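Enquirer: Build the 3D model from these lines:
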Amino acid sequence: MAIDELGTVPAVWGVMNYLSEESTVLRRFTAPGASINTGLYDSYAVQVYDARAVHRPFTLERNGFELVHRPSRVRDFTDRDELDRVYDAEIEELVRLRLGADRVALLGATLRRAADPAGHDSQPAAGLVHIDFSPEGAAAHAAETYARHFPDGPGYSRAVSTSCWRVFSPPPQDWPLAVCDFRSLSDDEGRPNTLYFVDAIPPDPFGPITGTPRTLSGSEFHYRASHRWYFYPDMTRDELLLFVLHDSDHSRPWRVMHSAFLDAEAQAVTPRHSVEYRTVAYFR
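Expert: You can find the predicted model right below:
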């Protein structure tokens, strides 16, 4: 463990892959069991601090993320039917009550595994510094999602996109998820990229896009030494990391940069396996 100006807060060294200043075309293609980015990336060794050791717990209202003790009735998180039958309602209730929202739309589950993801109907660990929604695309996505989920709804004045991240493989985790304190990220940071959901990775990801794949707009970031990274070591299946992807109210912590990273100090014997739910919460 390393110690620096945060005093007695321990940290591990992790490699964060930031967007290179030389990148021009920013596209991300996601297919079953595979993902590719057209961006160029530079790797930086950064200190990732133990969020459990910080005296004042992190909260959505101050930092944009928090750890929640939330046991689930799900027995097998790789069972998609059980997720639909049990976990959907648990996530909806958690987000609605914690945020005080009037309505919550679920965007579906994504399983991620640090090894052999395709064999488990999963995606690889997301090892690039990013946010799932860009400021440019978040408003349109929230409006489209509301119209699809609540076609007869009365409308909304605020929308908050969140991620609910749970690891269900036993601790310690070889590839934990790191989150960046909102207070260390400037509002002017980030470049938009485009996410394409496809059946197979195209042979030329820089070429013309044919067909009409569903797209989203995310954000990727250049390195700054001021970014402050944290993780929760030894997470259990009874814990859930809740963090903000985009809040239309920018007077609050409105986005959290995040990335998986290899914890070389962890004595993991099982590859990290996790489930994440993205949601959009709406307020009248």
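
Enquirer: okay, CA-based contacts and neighbour counts for the rest of this
Expert: OK.

Enquirer: what distance separates the start and the end of stretch 232-250?
Expert: Stretch 232-250 stretches 26 Å from its first residue to its last (CA to CA, to the nearest Å).

Enquirer: again, but for stretch 212-228
Expert: Criterion CA to CA; first-to-last residue distance in stretch 212-228 is 38 Å.

Enquirer: For that stretch, buried residues please.
Expert: Buried residues in stretch 212-228, counting neighbours by 16 or more other CA atoms under 10 Å, are found at 216-223, 227-228.

Enquirer: Please identify which helix or strand holds residue 91.
Expert: Per DSSP states H and E: residue 91 is located in helix 88-99.

Enquirer: what's next to that helix, contact-wise?
Expert: Helix 88-99 is touched from outside by 72, 101-106, 164, 277, 279, 281, with contacts defined as CA atoms under 8 Å, 6 or more residues apart in numbering.

Enquirer: Could you also give me the structure for this second sequence? I'd like to compare it with the first:
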Amino acid sequence: MTLRPAPEYLESITAGLPYTTRRAEKLYFYRYPPPDGVAESNVAIETHETILTNARPVADGYSLDREGYALVRQRSAVRDFWDEAQTLALGHPETAEIVKAATGASRVVVFDHTLRRRSGESDLASAKSRQPVGRAHVDQTVKSGPQRVRDVMGDQAEGLLSRRAAIINLWRPVAHVARDWPLALGDGRSVDPADLLPTDLIFPHRRGETYSLAYNPGQRWSYIPDLGVEECLLIKCWDSDETVTRFAPHTGFADPTTPPGTPPRQSIEFRTLAFFD
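Expert: As a prediction, this is how the structure comes out:
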């Protein structure tokens, strides 16, 4: 089913965005059953009413190195993202080309993808998909960004890290317009580094790290209403270049203007490493 975009959009909306409460100890999530007596997470979410600017009229001017995100109009050759073989064979190579064209990177490696399908159920909506993330966050940190390069690139990593490297996500709707639970985008220039809270992701055999985001009224947020299947968003998750925007927080959110009966959001995000000469 394809939804027709609404003919008119508001200049901005106000919505409750999910931020993380600051605390003295380091934040964490267990991604498997934690040891006896240990909480699965110590992250507490607090919702703040936040103004989100409708970015659609000016989205063509957005830049990964300035705001930390960009809009690209390109329909995917993939006809069924739930078909893993098709997504790997077509989706990964085209994602690499999109990121190369948008950034000027000399090499792009797609190392992962995640499908999401919103439902009323917790965590997994199906064996294949996960729920939209309801927490303002950045996928990598100053620590985990280089480590991800090492994990993926192995013996090549140190040579690649001697030059500029970045981690960029490509996010696109699947099946229909993303009117339900769209993506909120935080302008990286407006984020105080003190509001980025390092958060451990604890797996059975490794420990990753992301940033959770604390609320600050100085942060600027936007969204692109009715993102279509012929569009995708590029989101900066880490950049070794300290002269540009290095991180762009983002989160799914409940848009109060979404009409009743709108089909639940389906989306896919591809995670890429971008290397520069």
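
Enquirer: Overlay the chains and give the TM-score.
Expert: Remark: TM-score between the superposed chains equals 0.85 [TM-score structural alignment, normalised by the length of the second structure]; 258 aligned residues with a CA RMSD of 2.3 Å.

Enquirer: Reformat the contacts of helix 88-99 of the first structure as CSV; add distance to residue 254 of the first structure.
Expert: Formatted as CSV, the contacts of helix 88-99 of the first structure follow (distance: CA to CA, whole Å):
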residue, distance to residue 254 of the first structure
72, 27
101, 15
102, 19
103, 19
104, 17
105, 18
106, 19
164, 16
277, 18
279, 14
281, 13
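
Enquirer: from those, which is closest to residue 233 of the first structure?
Expert: Nearest to residue 233 of the first structure, judged by CA to CA, of these is residue 164 at 16.7 Å.

Enquirer: Return the member of the buried residues of stretch 212-228 of the first structure nearest to residue 53 of the first structure.
Expert: residue 228 (14.6 Å).

Enquirer: on that earlier part again, which residues in the second structure does the helix holding residue 91 of the first structure match up with?
Expert: When the second structure is aligned by TM-score structural alignment, the counterpart of helix 88-99 of the first structure is residues 92-103.

Enquirer: average gap between the matching stretch and the first structure?
Expert: When the first structure is superposed, stretch 92-103 of the second structure averages 1.3 Å from its matched positions, counting by mean CA distance after the TM-score superposition for the first structure.

Enquirer: on that earlier part again, taking the contacts of helix 88-99 of the first structure together, which two end up most distant?
Expert: Farthest pair in the contacts of helix 88-99 of the first structure, by CA to CA: 72 and 102, 22.7 Å.

Enquirer: what about those two, which has more around it?
Expert: residue 72 (15 against 12; other CA atoms under 10 Å).

Enquirer: how far away is the aligned residue in the second structure for the more buried one from residue 273 of the second structure?
Expert: In the second structure, the residue paired with residue 72 of the first structure is residue 76, using TM-score structural alignment. Separation of residue 76 of the second structure from residue 273 of the second structure (CA to CA) stands at 20 Å.

Enquirer: packing partners for the helix ranked longest in the first structure?
Expert: Scanning the first structure for the helix with the most residues, using DSSP state H, yields helix 135-149. For helix 135-149 of the first structure, the contact count by 3 or more CA pairs under 8 Å, 6 or more residues apart in numbering; DSSP states H and E identifies strand 103-113, strand 215-220 as packing neighbours.

Enquirer: And that helix, how far out from the chain middle?
Expert: 18 Å (CA atoms, centre = their mean, to the nearest Å).

Enquirer: Report the angle between it and strand 103-113.
Expert: Interaxial angle, helix 135-149 of the first structure versus strand 103-113 (axes from the mean of the first three to the mean of the last three CA atoms, to 10 degrees): 110 degrees.

Enquirer: Touching, residue 255 of the first structure and residue 242? I think so.
Expert: No: taking contacts as CA atoms under 8 Å, residue 255 of the first structure lies outside contact range of residue 242: 11.8 Å.

Enquirer: ok, those two, which is more surrounded?
Expert: Each of residue 255 of the first structure and residue 242 has its neighbours counted (other CA under 10 Å); residue 255 has more, 29 against 24.

Enquirer: Residue in the second structure paired with the more buried one?
Expert: Per TM-score structural alignment, residue 255 of the first structure is aligned with residue 247.

Enquirer: list the contacts for that match?
Expert: With contact taken as CA under 8 Å, 6+ apart, residue 247 of the second structure is in contact with 68, 138, 188, 236-239.

Enquirer: ok, it to residue 190 of the second structure distance?
Expert: Going from residue 247 of the second structure to residue 190 of the second structure by CA to CA gives 11 Å.

Enquirer: now swap in residue 205 of the second structure and tell me
Expert: 35 Å.

Enquirer: Let me have the helices and strands packed on helix 135-149 of the first structure in JSON lines, extended by distance to residue 140 of the first structure.
Expert: Below are these laid out as JSON lines (distance: least, CA to CA, whole Å):
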{"stretch": "strand 103-113", "distance to residue 140 of the first structure": "15"}
{"stretch": "strand 215-220", "distance to residue 140 of the first structure": "10"}
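
Enquirer: closest one to residue 171 of the first structure among these?
Expert: Closest to residue 171 of the first structure of those, according to CA to CA: strand 103-113, at 13.8 Å.

Enquirer: the inter-axis angle of that closest one versus helix 88-99?
Expert: 120 degrees.

Enquirer: distance from strand 103-113 of the first structure to the second structure after superposition?
Expert: Mean for strand 103-113 of the first structure is 1.3 Å (mean CA distance after the TM-score superposition for the first structure).

Enquirer: got the buried residues for that strand?
Expert: For strand 103-113 of the first structure, using 16+ other CA under 10 Å, the buried residues are 103-107, 109, 111-113.

Enquirer: Quick one: residues in contact with it.
Expert: Contacts of strand 103-113 of the first structure (CA under 8 Å, 6+ apart): 78, 83, 88, 92, 95-96, 120-126, 145-146, 149, 271-283.

Enquirer: At which residues are the strands of the second structure located?
Expert: 12-20, 27-30, 45-54, 69-73, 107-117, 137-138, 165-173, 183-186, 196-202, 207-213, 221-223, 231-239, 250-252, 266-275 (DSSP state E).

Enquirer: Distance check, residue 241 of the first structure against residue 39 of the first structure.
Expert: Noted for residue 241 of the first structure: a distance of 28 Å to residue 39 of the first structure, by CA to CA.
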